[in-house]
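> Show me how the following folds:
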Amino acid sequence: MTPGAAEILASEFADPLVGRIVAFLRQVGIPVEVSALEGETFLPGVAVTGVGLQVDPARLAWPGDLLHEAGHVAVSDPSRPDEGVSDDPGEEMAALAWSFAAATHMGLDASVPFHDGGYRGGGKALAEMFSQGGYVGVPMLAMWGLTVEPHRAKAAGARPFPHMLAWRRT
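Purely as a prediction, here's the structure:
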């Protein structure tokens, strides 16, 4: 995507960080639709719609929640594309790792996906763990061919996580 295209996509949103994140998600093939979300959503202002996300900028409390929910879309089993977020613990851990890789790719601090308002108060601990090389969920991403675990990268001749080989399970 050219810088101009990212700027055009980002202009949909009053918060430039939300615009940057949405532009990235669209670039990697995760559809994001802007709409007024009625009723409760698991995270304020964002809903998973099977193969993409809906975002209500007026209700979005934390821009980093877009990365985590997109992580669920990205790592979901491609044989069940319309089932939404799985309760599979492996997919949850992989979504954590995916959101860190996405934030790193975008040059964002780990506190964006792992903010103070999330993870039952454990956002700071997750940010610290990922920033210090503790990569929960990375084996799942590697098993699906999305990344290479750091301890295997040299032998594989590949860049290690948080570098991603692909952004979506196929």
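> C-alpha from now on. contacts and neighbour counts both.
OK.
> residue contacts, residue 137?
By C-alpha atoms under 8 Å, 6 or more residues apart in numbering, residue 137 lies in contact with 90, 91, 92, 93, 94, 95, 96, 97.
> could those go into a markdown table alongside neighbour count, distance to residue 155 and secondary structure?
A markdown table is the format used below for these (neighbours: other C-alpha atoms under 10 Å; distance: C-alpha to C-alpha, whole Å; DSSP: H, G, I helix; E, B strand; the rest coil):
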| residue | neighbour count | distance to residue 155 | secondary structure |
| --- | --- | --- | --- |
| 90 | 17 | 25 | helix |
| 91 | 23 | 26 | helix |
| 92 | 22 | 28 | helix |
| 93 | 20 | 25 | helix |
| 94 | 26 | 23 | helix |
| 95 | 27 | 26 | helix |
| 96 | 24 | 25 | helix |
| 97 | 26 | 22 | helix |
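> contacting residues for residue 81?
Contacts of residue 81 by C-alpha under 8 Å, 6+ apart are 50, 51.
> For residue 52, see how far away it is.
10 Å (C-alpha to C-alpha, to the nearest Å).
> Is there a neighbour count for residue 168? I'd like the number.
Applying other C-alpha atoms under 10 Å, we find 23 residues neighbouring residue 168.
> To compare against the first, here's the next sequence to fold:
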Amino acid sequence: MENILFEKAVRFLNEIGIETLYKDLKEEACFLPGFLIADGKIIIDKTKVKYSGDLLHEAAHIAVVSSAERGLLQGKNIGQRKDAVSEEMMSIAWSYAACIHLKIDPHFVFHEQGYKGGGESIIDNFAKGNYFGVPVLQWLGMTTTSKNPVDTNTYPFMIKWLRD
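Below you'll find the predicted structure:
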């Protein structure tokens, strides 16, 4: 099942314009096992992947960066970017929206070993509409929010998956 979800996520990323490549990677090159962001692409070493859902979170880092910077993005520099904190919060919100869009249980991304053990809390809060990162996605025109509970075109619905 995990492999089916992983391939579904890969197809989605390629469809929205986030390129994925399969290649052997050195373990020390990867922030998350089996994944490396290089030049705005996700390099995947399936033999080293520990948690398949980490793919969507890594993709989110690419998605929330401006189009002008996207092709220059390197995984090792993500934490040093001037907007690293807001990009991390947007990436979490983006990842949750991607799970809902793909009809994948959010535990796929927000597993027990990730997010300093806070994955379950993130899922619980987002499921209740207690979001973080969403206001910035909204400000960037990637999603919208509404107080109308029947409005289906609001977060976690995404207007666009990649930042301009």
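> neighbours around residue 5 of the first structure, how many?
Neighbours of residue 5 of the first structure (other C-alpha under 10 Å): 12.
> Give the equivalent position in the second structure for it.
Under the alignment (TM-score structural alignment), residue 5 of the first structure pairs with nothing in the second structure.
> buried sites along the helix or strand harbouring residue 5 of the first structure?
Counting by DSSP states H and E, the element that carries residue 5 of the first structure is helix 3-10. Buried residues in helix 3-10 of the first structure, counting neighbours by 16 or more other C-alpha atoms under 10 Å, are found at 6, 9, 10.
> Residue 123 of the second structure matches what in the first structure?
Aligned partner of residue 123 of the second structure by TM-score structural alignment: residue 127.
> same question but for residue 48 of the second structure, I mixed them up
In the first structure, residue 48 of the second structure lands on residue 59 (TM-score structural alignment).
> Could you find the closest non-adjacent residue to its match?
residue 45 (4.3 Å; C-alpha to C-alpha, 6 or more residues apart in numbering).
> what about the equivalent of the one you found over in the second structure, neighbour count?
Per TM-score structural alignment, the equivalent position to residue 45 of the first structure in the second structure is residue 34. Neighbourhood size, residue 34 of the second structure [other C-alpha under 10 Å]: 27.
> repeat for residue 28 of the second structure
Neighbour tally, residue 28 of the second structure, other C-alpha under 10 Å: 9.
> For the first structure, which segments count as helices?
Using DSSP state H, the helices found in the first structure span residues 3-10, 16-27, 64-75, 89-105, 123-131, 138-143, 150-156.
> Of those helices, which is nearest residue 168 of the first structure?
Of all the helices of the first structure, helix 64-75 sits nearest to residue 168 of the first structure, with 4.5 Å by C-alpha to C-alpha.
> Can you give the distance of that closest one from its chain's centre?
3 Å (C-alpha atoms, centre = their mean, to the nearest Å).
> how much does that helix stray from the second structure?
Compared with the second structure after fitting, helix 64-75 of the first structure deviates on average by 0.4 Å (mean C-alpha distance after the TM-score superposition for the first structure).
> Return the list of helices and strands in contact with that helix.
Contacts defined by 3 or more C-alpha pairs under 8 Å, 6 or more residues apart in numbering; DSSP states H and E place helix 64-75 of the first structure against helix 16-27, strand 46-48, helix 89-105.
> elements contacting the shortest one?
In this structure, strand 46-48 of the first structure packs against strand 53-55, helix 64-75, with contacts taken as 3+ C-alpha pairs under 8 Å, 6+ apart.
> Could you rerun that using 10 Å?
strand 32-34, strand 53-55, helix 64-75 (3 or more C-alpha pairs under 10 Å, 6 or more residues apart in numbering; DSSP states H and E).
> what's the nearest residue to the residue mapped onto residue 140 of the second structure from the first structure if we skip its chain neighbours?
Taking TM-score structural alignment as the alignment basis, one finds that residue 140 of the second structure is matched in the first structure by residue 144. Excluding its sequence neighbours, the residue lying closest to residue 144 of the first structure (C-alpha to C-alpha, 6+ apart) is residue 169, at 6.5 Å.
> Could I get the contacting residues of that neighbour?
For residue 169 of the first structure, the contacting residues are 73, 74, 75, 76, 77, 78, 141, 144, 145, 146, by C-alpha atoms under 10 Å, 6 or more residues apart in numbering.
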